[in-house]
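Participant: Got a predicted structure here, sequence first:
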Amino acid sequence: MTRTLAVVSAGLSQPSSSRLLADRLAAATVRAVPDEVDVRTIELRGHAHSLVDAMLSGFPPQDFKPVLDTVADADGLIVVTPTYAASYSGLFKSFVDVLGQGVVAGKPVLIGATGGTERHSLVLDYAMRPLFTYLKAIVVPTGVYAASEDWAGNTLSARIDRAAGELAHELAVRERTVMTDPFASPTPFEHLLSGS
């Protein structure tokens, strides 16, 4: 059975430490999952204008709909954001705001964040975890925060492996949930009129 893993990186720079962490989390998850895994990476930086358009109009632009569908169709999700003002980035929150209602409900999610210093590591438990809990996602116990000095040490790899193992476990025990489009089978207008 093939599992689909959506990986969302909200890094703004090129190259991005958030993207680097997202790639390492995805690679560790692929190693930990016994099934085949189809990894689909989304870099929000390239979709910033589409995000604003979706927020202003209430509808995603045609070129942005496949990005939202990737998240909706995924069996699991890895999300990584840079830390700004002790929280997730505005770009990241804008993306979460345009996701359809219930898209991540029941979906296993591994949260990650990057920042210049370890002082901001609580962003995982005070900003990201409550956000995804509110959205009814299943957030794995271990979140991964990477400060600048973490990239040279060995503890980051251990945390990545532990978090990836937890996500792999959740992917293994959960049945795939298929989101249905609420507009796929609309009630005919004539039927709506006949009821009054």
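Facilitator: That came through fine.

Participant: okay, CA-based contacts and neighbour counts for the rest of this
Facilitator: Fine.

Participant: Excluding covalently adjacent residues, which one is nearest to the residue nearest the centre of the chain?
Facilitator: Against the mean C-alpha coordinate of the chain, by Cα atoms, centre = their mean, the closest residue is residue 79 at 3.7 Å. On the basis of Cα to Cα, 6 or more residues apart in numbering, the spatially nearest residue to residue 79 that is not a chain neighbour turns out to be residue 8, at 4.7 Å.

Participant: Check the offset of the strand or helix carrying that neighbour from the chain's centre.
Facilitator: With elements taken from DSSP states H and E, the one containing residue 8 is strand 2-9. Offset of strand 2-9 from its chain centre (Cα atoms, centre = their mean, to the nearest Å): 8 Å.

Participant: another structure for you, compare them:
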Amino acid sequence: MIVVVSAGLGTPSSTRRLAEQMANATDAAVTARGEALDVHHLELRELAGEIAQAFATGGLPTPALTRAKDLIASADGIIAVSPVFSGSYSGLFKSFFDVIDPKSIADTPVLLGATAGTPRHSLMIEHAMRPLFSYLRAVTVPTAIFAATEDFGGGEAGRELASRIQRGASQFAALLVAEPVGVDGFVQRDEDRQQHRKLRSNTSIASGPTAFEALLKRHNGEA
């Protein structure tokens, strides 16, 4: 199951339009791999009042915001798309990810997208969005999708946008369907995956480093 987070403010919204294109391409890429995909959309514009209330009350969420947070926490992957405001993601976009549990999307694959009126803002994803999700310890897909107004008009720009969406969706789908393999080739269950994540992030070094003399003995063939 993936959650598509769209921070567009207009109706209709180019941000929502891009998010839908990214979700459709991901659905097609996952289906091509023989898997089914459940897609849920979160329009942050509809949660703006609840997000503001959570800040004003010291973090007390409303039922609608609680459902959104639970949906995010249970997602196998996230598509996150924001319009560009003042050279960065929107305040609504940032506020939503401020109110969720910062640990809830750790190790979750995230496909990033952004929209703006001009291509001059195309690097916003790299200098603003990707660091945000790195801080949240999510796994960001290498290809991100930026769309300027001209990219929605068809022609060469539209074909290039479609190509970027396809490439990003393919990378995203590969992360979604990848199954960690356990002992004897059995696929790990969800609880096993969580334990694997904990072990990977909390590697013990209690035994300390191997003594240099011991390393030399092994190099010389001694027991």
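Facilitator: Arrived safely. Here the structure is a predicted model, which is why all the values come from computation and not from measurement.

Participant: burial count for the residue nearest to residue 79 of the first structure?
Facilitator: Taking other Cα atoms under 10 Å as the neighbour definition, residue 8 of the first structure ends up with a count of 25.

Participant: cool, and the one 10 residues further on?
Facilitator: Burial measure for residue 18 of the first structure: 27 neighbouring residues, criterion other Cα under 10 Å.

Participant: cool, the one 4 residues further on as well?
Facilitator: Using other Cα under 10 Å, residue 22 of the first structure is surrounded by 31 other residues.

Participant: ok, so what distance separates it from residue 108 of the first structure?
Facilitator: As judged by Cα to Cα, to the nearest Å, residue 22 of the first structure and residue 108 of the first structure stand 15 Å apart.

Participant: how much space between the closest residue to residue 68 of the second structure other than its chain neighbours and residue 96 of the second structure?
Facilitator: Nearest in space to residue 68 of the second structure, with sequence neighbours left out and distances taken as Cα to Cα, 6+ apart, is residue 42 at 7.3 Å. Computed with Cα to Cα, the distance linking residue 42 of the second structure and residue 96 of the second structure is 11 Å.

Participant: List the residues that contact the residue nearest to residue 68 of the second structure.
Facilitator: Contact partners of residue 42 of the second structure, counting by Cα atoms under 8 Å, 6 or more residues apart in numbering, are 3, 4, 5, 6, 68.

Participant: so the helix or strand hosting it corresponds to what in the first structure?
Facilitator: Counting by DSSP H and E, the secondary-structure element that holds residue 42 of the second structure is strand 39-43. Using TM-score structural alignment, strand 39-43 of the second structure lines up with residues 39-43 of the first structure.

Participant: repeat for stretch 168-176 of the second structure
Facilitator: Residue correspondence for stretch 168-176 of the second structure in the first structure, counting by TM-score structural alignment: residues 163-171.

Participant: Kindly spell out which helices and strands sit in contact with the lengthiest helix in the second structure.
Facilitator: Ranked by number of residues, the top helix in the second structure under DSSP state H is helix 155-177. Where contact means 3 or more Cα pairs under 8 Å, 6 or more residues apart in numbering; DSSP states H and E, helix 155-177 of the second structure is packed against helix 14-32, strand 109-116, strand 145-148.

Participant: which residue lines up with the residue nearest to residue 79 of the first structure in the second structure?
Facilitator: When the two structures are superposed using TM-score structural alignment, residue 8 of the first structure falls opposite residue 5 in the second structure.

Participant: Spit out the contact partners of that match.
Facilitator: The neighbours of residue 5 of the second structure, taking Cα under 8 Å, 6+ apart as the test, are 19, 41, 42, 43, 44, 78, 79, 80, 81.

Participant: Looking at the first structure, which of the residues you listed hold up?
Facilitator: Shared with the first structure under both residues aligned by TM-score structural alignment, their matches' Cα atoms under 8 Å, the contacts from these are 19, 41, 42, 43, 44, 78, 79, 80, 81.

Participant: The aligned residue in the first structure for residue 77 of the second structure - how many residues pack around it?
Facilitator: Under the alignment defined by TM-score structural alignment, residue 77 of the second structure corresponds to residue 76 in the first structure. Neighbour count for residue 76 of the first structure, taken as other Cα under 10 Å: 27.

Participant: what do you get for residue 119 of the second structure?
Facilitator: When neighbours are defined as other Cα under 10 Å, residue 119 of the second structure has 14 of them.

Participant: what's the answer for residue 39 of the first structure, then?
Facilitator: The number of residues packed near residue 39 of the first structure is 19, by other Cα under 10 Å.

Participant: And the one 4 residues further on, by the same measure?
Facilitator: Using other Cα under 10 Å, the number of residues around residue 43 of the first structure comes to 18.

Participant: Can you name the residues that contact the closest residue to it other than its chain neighbours?
Facilitator: When the adjacent residues along the chain are set aside, residue 43 of the first structure lies closest to residue 9, with 5.0 Å between them (Cα to Cα, 6+ apart). Contacts were defined as Cα under 8 Å, 6+ apart; by that measure residue 9 of the first structure touches 18, 19, 22, 41, 42, 43, 44, 79, 80, 81.
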